[in-house]
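J.: show me how the following folds:
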Amino acid sequence: MKADQRSHGLWQASAPPDPVCERLQGPVQADVAVIGAGFTGLSAALHLAQAGVRVVVLEGAQIGFGGSGRNVGLVNAGLWLEPEALLKTLGAHYGGRLLHLLSGAPAAVYELVAQHRMDCQAVQTGTLHCAVGAGGLRNIRKRWRQWQDLGAPVEWLNQTQVAAATGTTAYAGALLDRRAGTLQPLAYVRGLARAAITAGARIYEQSAVRRVEDGRTHWVLQTQDGEVLAPWVIVATNAYTSEVWPDLPAELVRLPYFNVATQPLDAALRAQILPGGQGAWDTRSVLSSYRFDQAGRLVFGSVGALRERGRAIHTAWAQRALQHLFPALRHVQFDYEWYGWIGMTSDAVPRLHQLGRQVLSFSGYNGRGIAPGTVFGRELAHLILGRIKVEDLPLPVSPLKPVPCKPVKEAVYEYGAQLAHLVGARSVQGQRRS
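T.: Sure thing, here's the model as predicted:
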């Protein structure tokens, strides 16, 4: 992680140091074993440890190695789906419950940040979902009406207002969601880890689970140098799941997403772009997102993997796209670049799976991991503590369904994004010449 500059980029460079965690050596016993030190697993570990439960977290690499330490850092409410689409997909019972939970999920994140004094650049001034063209405008208006009907504090911005809010005239309108905000994701996940350790949880890094056995009264999780015995297991590995549970990664299509970060911008430029401190993303199918970090770097991202030919294509496109949005950035250079993988489900709704007796997993965040992962981990802790039942969780338990033609679909995401950015780069060049 620390040796690969394209794995965590700016976040690795600007996050507080991670807690010192050893590799698991020998056998240990616990009440709950958590696999994966990301938002979901560490939130569960924190809430369980605070209640006096013996928790062991096993991380195959380092804390925040997966999507939790690589994403753009937008703390959004809800899912990618519109509220009515979610209700249609899950039904009124679970759909209504999930909407209510995720509407308040950003607040839960910022409460944890404040409670544990996490140094993670947390800013709760909202996010902007920006409409590109007539189709994007219709989509944003529909989302705005649906969230308003649910009483959410969302605002519609017209073309003039969104130009003032973003610093560009590229958008036809926007949805401003006051519940949301931004943070430094790797710093936040390390903050969760510190809080969990302080509460009594034990976290082991470089301790990938290689084998799982059912001991009837407990599960045996074997790593290279040790094993954990625990009656409960939480699998919180999402798009970075190993083959220990082969059917779990088989149902997720991995979508690559990259970010670049500029040099720190001067005060004059900083005042022109996103002056309200929000993060933003647009309605394009191959979307773009951007926000500032604490040092005044503009973090800009889109779909794509920074490897092989894709690295040159995506970074060149990012530079041209930023110049198109903000002409004053025509000479700006990128100091950092990095990418990771998003776990996508067939209907854009996360999954709750029971992988065995007292073995539970949430996965498939579809690019919305920070707030949902935090509250889903908390809900799993409440279940294990006996405060709720399985049927009280925000999603129904669903069977594992491998995605047909998964390698083909993943290739379409990766190489389709390259094609879109090649065409997009030419389009931007043509606009600049005209």
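J.: every contact and neighbour count from this point should use C-alpha atoms.
T.: Noted.
J.: residue 224 reaches residue 205, doesn't it?
T.: No: contact criterion C-alpha atoms under 8 Å: residue 224 and residue 205 do not qualify, at 11.8 Å.
J.: that's a strand at residue 17, yeah?
T.: No: read with DSSP: H, G, I helix; E, B strand; the rest coil, residue 17 is coil and lies in no strand.
J.: helices or strands next to the host helix or strand of residue 34 in the packing?
T.: Assessed by DSSP states H and E, residue 34 sits inside strand 32-35. Packing partners of strand 32-35 (3 or more C-alpha pairs under 8 Å, 6 or more residues apart in numbering; DSSP states H and E): helix 39-50, strand 55-58, strand 226-230, strand 232-235.
J.: I'd like the ones you listed laid out as TSV, including distance to residue 366 and mean neighbour count.
T.: Putting these into TSV (distance: least, C-alpha to C-alpha, whole Å; neighbours: other C-alpha atoms under 10 Å) gives the following:
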stretch	distance to residue 366	mean neighbour count
helix 39-50	14	28
strand 55-58	24	28
strand 226-230	30	22
strand 232-235	17	24
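J.: so which of those gets nearest residue 302?
T.: helix 39-50 (21.7 Å; C-alpha to C-alpha).
J.: the closest one: how far from the chain's middle?
T.: 17 Å (C-alpha atoms, centre = their mean, to the nearest Å).
J.: tell me which other helices or strands it touches.
T.: Helix 39-50 sits against strand 32-35, strand 55-58, helix 185-199, helix 370-384, with contacts defined as 3+ C-alpha pairs under 8 Å, 6+ apart.
J.: one more, for comparison:
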Amino acid sequence: MDSANVRWPNSLWAAVTPTGPELPELIGTAEADVIVVGGGFTGLSTALHLREAGVDVAIVEAMEPGWGASGRNNGQVIPTLSRPDPEDIVAKHGAAGERFVTLLRDCASTLFDVARRYQIEAEQEQTGWVQPVHSPGRIKIAERRVRQWSKFGAPVELLSRDEVGKMLGSEAWFGGFWNKTGGHINPLALARGLARVVLEQGCRIYARSPAISFERRNDRWIVKTEKGEISGRALVMATNAYTDEFSKSLMPDIAHEVMPILSWQMATQPLSDEARKTVIPDRQAMSDTHGELYFARYDARNRLVTGGAVIGPGNKPERLKARVTERLQRLWPQIGLVEFDYVWNGYVGMTTDFFPRIHRLGTDAYGWTGCNGRAVALAIALGDELSKAVRGVAEKDLALPFSEPVPIPAHGLLRRLAPLMLMVYRRRDAREIA
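T.: You can find the predicted model right below:
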């Protein structure tokens, strides 16, 4: 597990990002006021905001900061959920839902503000996020989202087909909308940058120390690893789609309320200057309304960072390269030769209704899961709210819509069958366009 190739198989972000800080394992016993399990965006943000408030905090991380979904994703900074809109959120969660919508509205700016404040170099570009629609009927989605988010003060605009065509350099879409606060980052650089900052702020990070269990004992939370244990007054579990990756007994109910779906990311060779004049010329992040999502953004070296999905046997990276090459050349005929230097993957934690799950785990203990592909900005903002929760801020003042864990029935079977949904999405997408 110490091999970089094992930990970061052909990842662009691992190839271009300076290594993170050297970190100790948790060996023997330790104490902190607050224990955070998980060194991804949520855990690091929670620790940062706790240290800003002067709270003693320690992170227990299974591998190293950013090893999980936080360092493997596409890096799009998107200030919405994937499916539910503001009215859906408020209808489900009431006043807490309204506060959560406000948190969502601002979460992209929250991320970029944190990076600026602490001078984290993560290739960040706040160029906006665009969601084009892939069929004429889907323009209703864009209209609804612009209408609802505008009511909450989000800087969103409805785009015509011509406007999307000019913005993205493609005639493949039928309109859409964009949010000016979104953008993109190098997610692994952000995670490692946050780790550096929290260490400088006095936080302890224990790496290569997977949590295998936790319990409440003598008014303290005890988190056990293979080589040690740590106790604390309060606890934040920030493991998301990787909750049962190292211990099936850590939080089975919460692990089983999300479906870990393998998400494939890819990076082309740098596009030519000529191609970049018309292919997303203003460098926005883009992800559309296909069930089989089409998405793309540039990195700092002018590679187009995109991705796709693939099922069945065979050489998946090579099959994916062929499929996504055809897609890019269909969307952008002017793109020319497409060659991929990097193909990697990681888990996305999906829920059945596309809502995140935020839980009280006991006295002074909290956690969340179910990013549904929107955790980059959301996790940074939620870290602030979770830090407030363990500091005793009243629930009426938190943007945390709490719920009870509801595991998905027959989770193991459905996890094996979940990739087959790709065929359903492809069929629906094709039928809509036809």
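J.: on that earlier part again, okay if I get the helices and strands packed on strand 32-35 of structure 1 as CSV plus distance to residue 154 of structure 1?
T.: Shown next, in CSV, are these (distance: least, C-alpha to C-alpha, whole Å):
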stretch, distance to residue 154 of structure 1
helix 39-50, 26
strand 55-58, 37
strand 226-230, 44
strand 232-235, 34
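J.: so for residue 306 of structure 1, which of the ones you listed sits nearest?
T.: Among those, helix 39-50 sits nearest to residue 306 of structure 1 (C-alpha to C-alpha), with 23.9 Å.
J.: mean distance between that closest one and structure 2 after superposition?
T.: Superposed on structure 2, helix 39-50 of structure 1 shows a mean distance to its aligned partners of 0.9 Å (mean C-alpha distance after the TM-score superposition for structure 1).
J.: residues in structure 2 aligned with that helix?
T.: On the basis of TM-score structural alignment, helix 39-50 of structure 1 is assigned to residues 41-52 in structure 2.
J.: which residues touch residue 306 of structure 1?
T.: If you count contacts by C-alpha atoms under 8 Å, 6 or more residues apart in numbering, residue 306 of structure 1 has them with 6, 258, 312, 314, 338-339.
J.: ugh, wrong one, I meant residue 250 of structure 1
T.: Neighbours of residue 250 of structure 1 in contact, by C-alpha under 8 Å, 6+ apart: 401-403, 406.
J.: and if you look at residue 220 of structure 2?
T.: Applying C-alpha under 8 Å, 6+ apart, the residues contacting residue 220 of structure 2 are 231-234.
J.: and with 7 Å instead?
T.: Neighbour list for residue 220 of structure 2: 231-233 [criterion: C-alpha atoms under 7 Å, 6 or more residues apart in numbering].
J.: biggest helix in structure 2 by residues?
T.: helix 86-117 (DSSP state H).
J.: also compute the angle for it relative to helix 187-200, please.
T.: Inter-element angle recorded for helix 86-117 of structure 2 and helix 187-200: 60 degrees (by axes from the mean of the first three to the mean of the last three C-alpha atoms, to 10 degrees).
J.: helix 86-117 of structure 2: which residues count as buried?
T.: 86-87, 89-90, 93, 95-112, 114-115 (16 or more other C-alpha atoms under 10 Å).
J.: stretch 130-148 of structure 1 now?
T.: Those would be 130-132, 136-137, 139-141, 143-147, for stretch 130-148 of structure 1 by 16+ other C-alpha under 10 Å.
J.: can you put the residues you listed in JSON lines and add secondary structure?
T.: Formatted as JSON lines, the buried residues of stretch 130-148 of structure 1 follow (three-state DSSP):
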{"residue": "130", "secondary structure": "strand"}
{"residue": "131", "secondary structure": "strand"}
{"residue": "132", "secondary structure": "coil"}
{"residue": "136", "secondary structure": "helix"}
{"residue": "137", "secondary structure": "helix"}
{"residue": "139", "secondary structure": "helix"}
{"residue": "140", "secondary structure": "helix"}
{"residue": "141", "secondary structure": "helix"}
{"residue": "143", "secondary structure": "helix"}
{"residue": "144", "secondary structure": "helix"}
{"residue": "145", "secondary structure": "helix"}
{"residue": "146", "secondary structure": "helix"}
{"residue": "147", "secondary structure": "helix"}
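J.: and these as TSV, adding distance to residue 173 of structure 1?
T.: What follows is the buried residues of stretch 130-148 of structure 1, written out as TSV (distance: C-alpha to C-alpha, whole Å):
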residue	distance to residue 173 of structure 1
130	6
131	5
132	8
136	9
137	6
139	10
140	8
141	9
143	12
144	11
145	14
146	16
147	16
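J.: quick check, nearest of those to residue 165 of structure 1?
T.: residue 130 (10.4 Å).
J.: quick one: residues contacting the closest one.
T.: So residue 130 of structure 1 contacts 171, 173-175, 280-283 (C-alpha under 7 Å, 6+ apart).
J.: what's the closest non-adjacent residue to the corresponding residue of structure 2 for it?
T.: Structural alignment (TM-score structural alignment) places residue 130 of structure 1 against residue 132 in structure 2. In space, and not counting its chain neighbours, residue 132 of structure 2 is closest to residue 176: 4.0 Å by C-alpha to C-alpha, 6 or more residues apart in numbering.
J.: I'd say that neighbour and residue 136 touch.
T.: No: the criterion here is C-alpha atoms under 7 Å, and residue 176 of structure 2 misses it with residue 136 at 10.0 Å.
J.: what is in contact with these two at once?
T.: Counting by C-alpha under 7 Å, 6+ apart, residue 176 of structure 2 and residue 136 have no shared contacts at all.
J.: show me what residue 346 of structure 1 lines up with in structure 2.
T.: Residue 346 of structure 1 maps onto residue 352 in structure 2, by TM-score structural alignment.
J.: am I right that that match falls within a helix?
T.: No: under the criterion used here (three-state DSSP), residue 352 of structure 2 is coil, not part of a helix.
J.: tell me the contacts of the closest residue to it other than its chain neighbours?
T.: Counting by C-alpha to C-alpha, 6+ apart, residue 352 of structure 2 lies nearest to residue 258, which is 7.6 Å off, once chain neighbours are set aside. Taking C-alpha under 7 Å, 6+ apart as the contact definition, residue 258 of structure 2 lies against 349-351, 370.
J.: quick one: the strands in the stretch 301-434 of structure 2?
T.: 304-308, 340-350, 357-362, 365-369 (DSSP state E, counting those that start in this stretch).
J.: okay if I get those as CSV plus mean neighbour count and distance to residue 217 of structure 2?
T.: CSV is the format used below for the strands of the stretch 301-434 of structure 2 (neighbours: other C-alpha atoms under 10 Å; distance: least, C-alpha to C-alpha, whole Å):
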stretch, mean neighbour count, distance to residue 217 of structure 2
strand 304-308, 22, 45
strand 340-350, 21, 30
strand 357-362, 18, 12
strand 365-369, 24, 13
